[in-house]
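Q: Sequence and computational prediction follow.
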Amino acid sequence: MDSLAAAHLLAFATLLLVVAVSPSSLADAVAREACEHARALVAAAACFAAAAYAYAMSRPRPVYLVDLAGYKPAASHEATRAKSVRHFAAAGNFTGESMSFQRRMMERSGLGEATHFPASLLSLPVDMCLRTAREESEAVVFGVVDELLAKTGVAVADIGVVIVNSSLFSPTPSFTSLVVNRYGLRHDVVSHNLSGMGCSAGIIAIDLAKHLLQVHADTYALVVSTENITLNAYLGNYRPMLVTNTLFRMGGAAVLLSNRHAERSRAKYQLMHTVRTHRGGACDRSYGCVTQEEDEHGNVGVSLSKELMSVAGDALRTNITTLGPLVLPLSEQLRFLSTVLRRRVLGRRAKSGTKPYVPDFRLALDHFCIHAGGRGVLDELERSLGLSAWHMEPSRMTLYRFGNTSSSSLWYELAYCEAKGRIRRGDRVWQIAFGSGFKCNSAVWKALRSVDGGEADAGPWAQDLDRLPVHVPKVVPIDDDDDDDVVEAGHGRSE
């Protein structure tokens, strides 16, 4: 019984109760006795209707993912690794050691030969200013929203919630205002702009949309995840900040969610669970492992701590401890619980002799979309979660083809699964994202229908579908005969 039907039943029962308590027209005792029985029945019906209404109102509204879109920059934005290295050398004031470090990192990054940069960073000299940053963001945001609206056919007047997340670039007016103005959304649209929340902000945006869709009935939520590269290339020589140059690339994604029951028939997925873990209050080590700051010469960049992998591991363990009971079969939950009890009851000796048991999430989940933060992150999660190369393929190919596109990488990975025809009805997809703060966030989706894939529904993968996957060795030397020119362009200085 839905909430509207329950409300109607409650009103009808209340009306009958009012009538039944006034038996003035019934003179004889039999009629009065019958009236008493009727009064009792109507009172019971009213109580049932009230309980049914309360139950219907307390049940969470289902959240459906109608469709998604990923941004594919034009071919003019593509750059090989060799071109990237040469361009960094010519554009920045890097020392020889800094250039050698970036080259080594790129050879081990897992990135391929056709990742994308905004035009502002492909020019010489680089054009890092507010104007070009806006141009990059508008191209990405408008590109994915245009595609999504075209795919779904949803009228902008029906969109009641807009959420945009971009961590390192937060213009005024906000990104949500930009979307509302561009598409002429209605004046009472609920909008939220998320910034400074790192690569896991995409799941935070989904979680926020889920809660808003419990409050605002019969509507759609538009969620856009992006990042801005123009203002966040690092041109200094502080090594912890140089890593981002070799990983982060241009990209973005848009997702349309709905709580409309009628959308279930065409929606791709239903949101089953979101789990958010924030370790920033646990210790300063977690809080400070990813920070945006200035180096000694005033160059702004994102600094990555050497403890990042350890911090990410702690956050992941906390996250799966919460997620496990929601998705795992009972047998896996009991194994995990027995290991925890043994380590706690037997004390230090048991801890030294017993490894923490990591549940086999493959028993409950079919597809794994792990944030393509870098080769090291993917290797560590493959090992710790016991995943196969097939499970890791969407994440590795996203890193290879698009690089680290921050919070939008999860949607490129899901689009890859769809393009390859992997998604079957009833499959469950686990999205895992990490971000500054430090955060680990998860979302679990259930496929409501099979997605056949192929070029017609391949999205950003359409041109690469036939040649992927490819094997990516741990180290791929950059084939560049102009190494001497690179050093010369980097001024050949040593630190």
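A: Perfect, I can see it now.
Q: C-alpha from now on. contacts and neighbour counts both.
A: Will do.
Q: in this protein, which helix has the most residues?
A: Ranked by residue count and defined by DSSP state H, the top helix of the chain is helix 29-58.
Q: Included below, for side-by-side comparison, is a second structure:
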Amino acid sequence: MTARIVSIGTALPDTRVTQSTLRDLFAAQPGFDRKAQRLVGAAFDAAAIDTRHVVLPQLAGTAVDGLPVRDGDTLLMPPTGARNDEYRRTAPGLFAAASRAAIEGSGYSTDAVTHVVTVSCTGMFAPGPDYHLVRDLGLSPTVERYHLGFIGCAAAIPALRLAARIVGNDPAAVVLVACTELCSLHWQTSSHPDQIVAASVFADGAGAAVVASGDPSREGLDLDGFATHVTDDGEKDMAWTVGDSGFEMTLTPEVPRIIGREISAIAADVLGDLADVDAWAVHPGGRSILDRVESALGLDAEALAPSREVLRRHGNMSSATLLFILRDLLADPALKDGDSVAAMAFGPGLTVEAATLTARRASA
């Protein structure tokens, strides 16, 4: 039985801040010399991002109670526990908002949901987001729950793979997949190039999908196949560790180069004939990653337009980002019944996750 994404919902924090505002704030940090300030300006301006959403209004200059992250123009470095407390306070609402939107658009009731798969790498607590979704959405207390943590930007694809396998084993299953990432909680006020690059792209957001067995009366995206590939190098170039002052992201300039060097062989291996792909959903880890993928695969400029548009409006929301792209593709009338969609995302390792999907439009 083919599993199908029948609906996708998204949610964003209320605070929307321009890239230029965040650039100027980060460049103004005490101890940043002219070289660091130039690097901040170059990284933020080259990111191809206009706006990002964050759960911290303080970053947009709004004075509120909560996590102490700013004193005037000086960014503070609260301890990991305080950052995680803010995650625990704010993440469940975004998980629930995206999930409600997905369920409302699916044609299923909350009573129909049999499984919940949650995804996040920006916080942790127990009972966790999976438990809170059952309570917040009024799901059955017998719903099976799974949580995928610390997989990073690529995690939406393994979550969809798990959902597809559940539905393949039980055609009556209705699986809710929900990804929420609050990357802004882990800003590091460091002039190290890796931290500047991370600060220039990461943002907050949530995406959710309802996956069920294919039904001719429901539009959606059939989940046809999945593949994963670990590159020969890159283990130290994309990493995510827990520090005393938040989670510390390593994202070196080698990441786009590694992807650009290896993506052609990987794509041919996991996706087959690229000429058969009608639409692309590539995780925009950054503008340079999209540029390398486009060049290496010989794609035309429009192929990655959906990925670039999500990056421009929202930044890199880690695992949730791919669901935003798939949502936009699903809503695009240019995507016809039977069209092939290739999805790819990149995570620590360096790991490439891929999926092949087929667009399904409701029969008359």
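A: Cool, got the structure. Here the structure is a predicted model, which means the values were calculated and not measured.
Q: what's the next secondary structure element after the longest helix of the first structure?
A: Note on helix 29-58 of the first structure: by DSSP states H and E, the next helix or strand toward the C-terminus is strand 64-70.
Q: tell me the average deviation of that following strand from the second structure after fitting.
A: Average distance, strand 64-70 of the first structure versus aligned residues of the second structure after superposition (mean C-alpha distance after the TM-score superposition for the first structure): 1.1 Å.
Q: okay, that strand sits on what stretch of the second structure?
A: Using TM-score structural alignment, the residues of the second structure aligned to strand 64-70 of the first structure are 4-10.
Q: quick one, longest helix in the second structure?
A: When the second structure is parsed with DSSP H, its longest helix is helix 80-104.
Q: In terms of secondary structure, what does it contact?
A: Applying 3 or more C-alpha pairs under 8 Å, 6 or more residues apart in numbering; DSSP states H and E, we find helix 80-104 of the second structure packed against strand 3-11, helix 129-137, strand 175-182, strand 204-213, strand 246-251.
Q: wait, which of these is closest to Val117 of the second structure?
A: strand 175-182 (4.7 Å; C-alpha to C-alpha).
Q: Now the closest one on the first structure. Mean distance?
A: With mean C-alpha distance after the TM-score superposition for the first structure, strand 175-182 of the second structure averages 1.1 Å from its match.
Q: Let me see the residues that make contact with that strand.
A: Residues outside strand 175-182 of the second structure that contact it (C-alpha atoms under 8 Å, 6 or more residues apart in numbering): 54-55, 87, 91, 94-95, 98-99, 113-123, 156, 159-160, 163, 166-167, 203-212, 317-320.
Q: In the first structure, which residues correspond to the helix or strand immediately after the longest helix of the second structure in the chain?
A: Heading C-terminal from helix 80-104 of the second structure, the first helix or strand you meet, by DSSP H and E, is strand 115-120. Aligned by TM-score structural alignment, strand 115-120 of the second structure falls on residues 161-166 of the first structure.
Q: What are the contacting residues of that stretch?
A: 175-176, 189-196, 201-202, 205, 209, 212, 219-228.
Q: Any of these buried? List them.
A: Neighbour counting with 16 or more other C-alpha atoms under 10 Å marks 175-176, 191-196, 201-202, 205, 209, 220-228 as buried within those.
Q: helices and strands around the longest helix of the first structure, which ones?
A: So helix 29-58 of the first structure, by 3+ C-alpha pairs under 8 Å, 6+ apart, packs with helix 3-20.
Q: What does Gly298 of the second structure correspond to in the first structure?
A: So Gly298 of the second structure corresponds to Gly386, using TM-score structural alignment.
Q: burial count for that match?
A: 15 (other C-alpha atoms under 10 Å).
Q: same question, Ser100 of the first structure
A: Using other C-alpha under 10 Å, Ser100 of the first structure has 16 neighbouring residues.
Q: now the one 4 residues further on
A: Neighbour count of Arg104 of the first structure, defined by other C-alpha under 10 Å: 16.
Q: what's the answer for Ala114 of the first structure, then?
A: 16.
Q: How about the contacts made by it?
A: Glu78, Ala79, Thr80, Arg81, Arg401, Phe402.
Q: So which of those residues belong to helices?
A: Arg81, Arg401, Phe402.
Q: Quick check: of those, which has the highest neighbour count?
A: Of these, with other C-alpha under 10 Å as the count, Phe402 tops at 28 neighbours.
Q: What residue in the second structure is paired with that one?
A: Using TM-score structural alignment, Phe402 of the first structure sits opposite His314 in the second structure.
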